[in-house]
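Asker: turn this into a structure:
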Amino acid sequence: MRILIVDDDEIDIALVKRALSSSLQNSYEVKEADSVAKGLALIEAETFDVILLDYHMPEVNGIEMIIDIRSRPNLGNTAIIVISAAQDSSIALNCIEAGAQDFIPKIDISHVKLHQAIIHSKKRFEMEQRMHESYLALKNMAETDQLTGLHNRYYFDETLKFMIANSDRSKLSVGMLALDLDDFKHVNDSLGHHAGDQLLVDLVARVKECLRINDGFARLGGDEFAITLANVHSVEEVNMIANRILSSFQKPFLIDGHRIKCTISMGAALYPNDAESRVQLVKCADIAMYRAKQNGKNALRFYESHYQNEFNRRFLIQSEMSEILRKSSFRLFYQPVFCAHNDKIKGVEALIRWPDTPKSYTPDEFIPIAEETRLIHDLGQWVLTTALTDLASWQRRFDSNFAMAINISALQLQDPQLTQKIIDETTRHGVRPDTIILEITETALLEDDEVTRETLHSLSSQGFKIALDDFGMGFSSISHLNNFPIDIVKLDKSLQNKVPSVNNKKSLLEAVTLMLKLLNFIVVAEGIETEEQLLVCHELNIDKIQGYLLGKPMPGNILEEKLLAQYQ
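Answerer: Now for the predicted structure:
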C-alpha cells in the first residue's frame, strides 16, 4: 500500500513512520512532503492509496488540500486521514465535511490506531467513490437527453443563468437560437418513430459541425432545440452561425434507405439587446422562430419588438377560441351559390364567424391558429353539426336538393375517422351525401399524403361531392384534378377581370373554363362583384356563381327570408 505523508514537522513525520513500520502489516511504501504544494505535486506524478495529512501547514492548510483533491475527477482517487495536534471536534468535523475519511489527534497515534484508520478509511473512500459515481450517473441522466446525448432543458436553463450573469460582468452579449424541425410529424407518420428518432440523431450531428467548441446545444423536447452563444460581440456572429446551420440542411438525410429533405426554422435573440432576463431571452427566440415558420419555414428570423404584440394577440385568440368552442358560441354565415342560368339560389357555402363581441377576429386570423393548435378538429365538428342542422331544415322547407358547401382543412383530412364522423352527422340529420359539398384547397393535396388520398376517396365513394377551392391561385396543378376525386372546381376571384378594358384576364378565364368543361367538371366562379364579370360568366357557360354582386355571406335567418321569396 502506497502512503503519502504531508507534514511540515520532521518529528511528527518520524512518529507516523515509526507507527507504520511497527504495524503487523509491514507492507507500506511511504513518501513524504513538507508542504501542501509539494504534496499536490507528488499526487500529480504518482498514485497513492492513502494520504496522511497534517491540518496545520504553512501557507496553505490541510483543508485547502482536501478541497483541491476532492474537486478532481473521481474525487482524486485517494483516501485522506487528517492528523492534527489540535483535538477540537469542530476541526475534525470540518475536515470530514471537506472530504477526509478520518481524523486522528497526534496524541492518539499508535501502530494499531493508525493501521485501523488506514484500513477503514480506504474502505470508506471506496464506498464514497461508488456513491459519487452513482450520483454522477443520475446527474447525467437528469441533465442529458437520452436519445441525442445533448443537454436537456434543465441543464440548458442552469447554463443560461450562468451565461447571463457572466454577460453582466463581461459586457458582452449572449445569443440564443431556437430551432424547430419543419414538418417532423410527417416523418414519424410516414416512416415511423424509429426513423424520426434517427433523423433527430443525425440532425444533431450535422448541427454540431456548425458550432464553435464553447457553444451550448440542448434538446428542449420533441423536435425543439436551442443553441446558446456566449461572448457575442455583434449580431453578425449569430447570423453567420445560424446561416451555416441552415446551409447544412441543403443535403438530404439518408434514413433506412429513404432520402429525406429536411428543413428547420430558426429564431434568434440576444441578451441584453432584446431581453432583460433569461426567461425573456428564451421567449424572444421562440417568438422569432415561430415567425420564421409563419413566413414559409426553412428560414432564420431575428427577434423584433413588434413580434411580441403579434404573439400576445395570437395567444389571446387561442385562449378565447377554446372558451368560445366550449360555449358553442361561434356563428355561421351562409353565402348563396347561384345557378348561372337562372340566378336562383341552388345552395350555400357555410362560413364560420367570430361571435359578435367587442373584440372580434376574422377567419384569416383565427383559423390558422386553430390549425396550429389542433383546435381545428373541434371547430370543424362544430361547423359540420351546425351547418347540417340548418341544411336539414332548409331541405325540408324548400328543396330536397338544396346543397351545402363546407370547408375542410388539410389537418382534418389527416384524421382517419373523418369519413365516419361526416357519415354519422348526415345520418343523424337525415340529409343525403350528394347534397353536401366538401371544399378543400390545393395546399391539402401538395404532400400527396396517403391518409389524405384515402380520406378523399372514401368520402367520394360515399356520395359526397368534393370541390377544389381557389383554383387559379397558387399552384393550380392539373395533376390534382386527375389524381383526386374532384367533382367541382371553384375558380379563384383573382381570375376575374376587375377592369373592363383589360382583355387578357378574360382570355385566361376563358381558357381555364374551357379546359375544365372539357374534363366534365362543374365550374363555379367566385368573387363576382360587377355586372361585367357576371356577363362574362354567362358567356362562358359557367355552371354556378358566387360573389358579392348577387349575395354576401349572411346569417341563417336572412338567408331563409331570401329562400322564402324564391320558393313562394
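Asker: please count neighbours and contacts with C-alpha atoms only from this point.
Answerer: Fine.
Asker: quick one: contacts for the residue nearest the centre of the chain?
Answerer: Most central in the chain under C-alpha atoms, centre = their mean is residue 224, positioned 4.1 Å from the mean C-alpha point. For residue 224, the contacting residues are 178, 179, 180, 181, by C-alpha atoms under 8 Å, 6 or more residues apart in numbering.
Asker: out of these, which end up buried?
Answerer: Neighbour counting with 16 or more other C-alpha atoms under 10 Å marks 178, 179, 180, 181 as buried within the contacts of residue 224.
Asker: got CSV for these, with secondary structure and distance to residue 149 too?
Answerer: Listed next are the buried ones among the contacts of residue 224 as CSV, based on DSSP: H, G, I helix; E, B strand; the rest coil; distance: C-alpha to C-alpha, whole Å:
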residue, secondary structure, distance to residue 149
178, strand, 18
179, strand, 17
180, strand, 18
181, strand, 18
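Asker: what is the nearest of these to residue 302?
Answerer: For the buried ones among the contacts of residue 224, the minimum distance to residue 302 (C-alpha to C-alpha) is 10.3 Å, reached by residue 178.
Asker: the closest one and residue 6, how far apart?
Answerer: Residue 178 is 52 Å from residue 6, where distance means C-alpha to C-alpha, to the nearest Å.
Asker: what ranges does the stretch 351-500 of the chain have for its helices?
Answerer: For the stretch 351-500 of the chain, applying DSSP state H, counting those that start in this stretch gives helices covering 363-372, 376-397, 410-413, 418-429, 450-461, 478-483.
Asker: show me what counts as buried in the first one.
Answerer: Across helix 363-372, burial judged by 16+ other C-alpha under 10 Å covers 366, 367, 368, 369, 370, 371.
Asker: the structure of the following sequence is requested for comparison with the preceding one:
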Amino acid sequence: MQILVVDDDSIDREMLRISLDEAGKGGYDISEATSVESALALIEQQRFDVIVLDYRMPGADGIELVIEIRSKPRLGGTAIVMTSGEDDDSLALECIEAGAQDFISKEDITRGKLEKALLHAQKRFEIEQRMHQSYLQVKELAEKDPLTGLSNRYHFEESIKVVIANNQRTGASVALLALDLDDFKDINDTLGHSAGDQVLKEAVRRVSMCLRNNEGFARIGGDEFAITLSNISSISVITIVANRIKKAFNAPFMVEGREVRCGISIGAALCPADANESQGLLKCADIAMYRAKQKGKNQVCFYELHYQEEFNRRFDIQNAMRNIMEHASFRLVYQAIFSTETRAIIGFEALIRWPAAHGAYTPDEFIPIAEESRLILDLGRWIIKTAIEQVAHWKREHKKELSISINISPVQLSDPELVSYIVKVADLAKISNRDVILEITETALIKDNEKISQSLKALSDLGFRIALDDFGMGYSSVSHLLHFPIHIVKLDKSLQLADANEGKQYGLLKGLSLMLASMDFTVVAEGVETEAQLQTCAKLNIDRAQGYLLAKPSEPTDIEKLF
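Answerer: Below you'll find the model as predicted:
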C-alpha cells in the first residue's frame, strides 16, 4: 500500500512511520511531506492509496489540501485520514465534511487503531467512489439525450437560466435558436424509426460542426433542437450561424443506401430584446421557428411581436376545434357540379364550414391548423361519413345518379386506416365506390410519400375515383397525371376567362382541355361565374362545370330546391 504522511513535525512523522511499520510489517511503502505545497508536488508525480494528513500545517492547513485534492479529479483518487493533536468532535466533523474519510487524534494513535483507520478509510473511499459514479450516471441520464448525447430539455432549460444571468451582469445579449427538421415524420413513416435515428445523429453532427465549443446545443424534443449563443453584440452574428447551419443541410442524407433530403427550419429570439427570462425566450424562439415553417420551411426567421398574436390566434382555433369536435359539430355545405352539355346536376362537392355558433373562421384558416395538429384525422372521418351518407340519401330520395367529391389531405392519405374506413362507410351507406370522388391537391403528390402513393393506388383499385384539384394554379406537373391513379382533373378558377374567348389565356385553357381530353381524363372547370364562361367550357368540350353561376355552396335543406 502506497502511503503519504503529511506533517510538519518530524517527531510526529517518525511516530506515524513506526506505527505504520509495525502495523504493516513492512508491507507499507511510505513517503513523507512537510507542507501542503510539497505534498501536492508528490501527489502530482505519484499515486497514493492513502494520505495521512495533519490538520495543523504551516501556511495552508490540512483542510485546504483536502479541498484542493477533491477539486481535481486527477488528484482525487486517494483515501485521506486526518490527524490532529486536538481531540475535538467538531474538528473531526469538519475534516469529514471537507472530504476526508476518517479522523484520528494523535493521542489515540496505536498500531491497531492506525491500521483500522487506514483500512476503513480505503473501504469508505471505495464506497464513496461507487456512489459518486452512480450519481454521475443518474445525472447523465437525467440531463443527456441517450440517442445524440446532447443535453436534454430539462438540462438545457436549467443551463440557459445561468447563461442569461451571466450575460445580464455584463450587459450582453443572449440569442436562442429553435431548430426543427423539415418533414422528419415522413422519413420515420417511410423508412422507419431506425432510419430516422440515423438522420437525427447525422443532423447533430452537421450542426455541431457549425458551432463553437462554448455554444449550448440540446435536443428538446423528437426532431427539435435548441442552441444558445451568448455575448451577442450584433444580429448579424446570429444570421451567420443560422445560415451556416441551414447550408449544412443542403447535402442529402445517406440512409440505408438511399438519398434522403431533409431541410431545417430555424427560429431566433433575443434576450432581453424579446424576453428577459428562459421560458419566455424559448417561447419566442418556438414561435419564430413555427413562422419559418409557415414561410415554406428550410428558412431562418427572427421573432417579431405580431407573430405572438398570430400564434395565439392559431392556438385559440386549435382549442376551439377540439371543443367543437367533442361537444358539437362542424357544418357541411354542398356545391353542385353540372354537366356542361345538359346542365344537369351530376354530383356535389362537400365543403366544410365553421359552425355559426362558435365564431367565424374560414377553411383556409382552420384546415391547415387541423392538418398540423393531426385533428384532420378525426375531422376528416366525420366529413367522409357525413358526406357519403348525405349523397346516398339524395340518390335514394330523388332516384338520380349522383357522385360526391370529398377533399382529402396528405395527412389523411398517410393514415394506414383511411382506405378501410372509406370502404366501410360506403358499404354501410349502400353507395357504389365509383360514386365517391376523393379530391387531392398537388401538394400531396409533391411529398413523394410512399404511404400516400399506396393509399391512392388502393383506393383506385377498389373503384373510388381520384380527382386532382386546382390544376393550373402555381406548381403543376404533367408527370403527376402519368404516375398517379388520377381519373378527374379540376381546372383552377384562375384559368377562367374574364372577357371574350381570345388571347393567351384562352389558348392556355384550350390547350389544357385538349391535352387532358386526349389523355382520357374527365375535366371539371371550377369558378364558372358568367354565362360566357360556361359557353366557353361547352365549346372546349370540358365535361363538367362548377361555380356560382350554377350553384353556390348550400346547406342540405337548400339543395332540395335544386332538384
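Asker: report the TM-score for the pair.
Answerer: Once superposed, the chains reach a TM-score of 0.95 (TM-score structural alignment, normalised by the length of structure 2), with 563 aligned residues with a C-alpha RMSD of 2.0 Å.
Asker: what's residue 123 of structure 2 aligned with over in structure 1?
Answerer: Alignment note (TM-score structural alignment): residue 123 of structure 2 maps to residue 123 of structure 1.
Asker: distance check, its match against residue 50 of structure 1.
Answerer: Residue 123 of structure 1 is 11 Å from residue 50 of structure 1, by C-alpha to C-alpha.
Asker: and these two? Which one has more around it.
Answerer: residue 50 (23 against 14; other C-alpha atoms under 10 Å).
Asker: which of the three states applies to residue 564 of structure 1?
Answerer: Using DSSP: H, G, I helix; E, B strand; the rest coil, the structure places residue 564 of structure 1 in helix.
Asker: tell me which residues touch it, please.
Answerer: Residue 564 of structure 1 touches residue 398, counting by C-alpha under 8 Å, 6+ apart.
Asker: would you mind giving the helices of the stretch 351-500 of structure 1 as JSON lines with distance to residue 151 of structure 1 added?
Answerer: Formatted as JSON lines, the helices of the stretch 351-500 of structure 1 follow (distance: least, C-alpha to C-alpha, whole Å):
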{"stretch": "helix 363-372", "distance to residue 151 of structure 1": "28"}
{"stretch": "helix 376-397", "distance to residue 151 of structure 1": "34"}
{"stretch": "helix 410-413", "distance to residue 151 of structure 1": "33"}
{"stretch": "helix 418-429", "distance to residue 151 of structure 1": "40"}
{"stretch": "helix 450-461", "distance to residue 151 of structure 1": "36"}
{"stretch": "helix 478-483", "distance to residue 151 of structure 1": "45"}
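Asker: between these, which one is closest to residue 490 of structure 1.
Answerer: helix 478-483 (12.0 Å).
Asker: what about that closest one, how far off from structure 2?
Answerer: In the superposition against structure 2, helix 478-483 of structure 1 averages 1.7 Å from its aligned positions (mean C-alpha distance after the TM-score superposition for structure 1).
Asker: so which bits of that helix are buried?
Answerer: Buried residues in helix 478-483 of structure 1, counted by 16+ other C-alpha under 10 Å: 480, 481.
Asker: so what touches stretch 460-475 of structure 2?
Answerer: With C-alpha under 8 Å, 6+ apart as the test, stretch 460-475 of structure 2 has contacts from 433-442, 456, 459, 485-495.
Asker: quick one: end-to-end length of it, please.
Answerer: 24 Å.
Asker: please apply the same query to stretch 519-530 of structure 2.
Answerer: Start to finish, the residues bounding stretch 519-530 of structure 2 are 28 Å apart (C-alpha to C-alpha).
Asker: ok now it, how far from the chain's centre?
Answerer: Chain-centre distance of stretch 519-530 of structure 2: 41 Å, with C-alpha atoms, centre = their mean, to the nearest Å.
Asker: and for stretch 373-387 of structure 2?
Answerer: That offset, for stretch 373-387 of structure 2, works out to 25 Å (C-alpha atoms, centre = their mean).
Asker: now swap in stretch 58-67 of structure 2 and tell me
Answerer: With C-alpha atoms, centre = their mean as the basis, stretch 58-67 of structure 2 stands 51 Å off its chain's centre.
Asker: cool, and stretch 327-345 of structure 2?
Answerer: Centroid displacement of stretch 327-345 of structure 2 relative to its chain, using C-alpha atoms, centre = their mean, is 39 Å.
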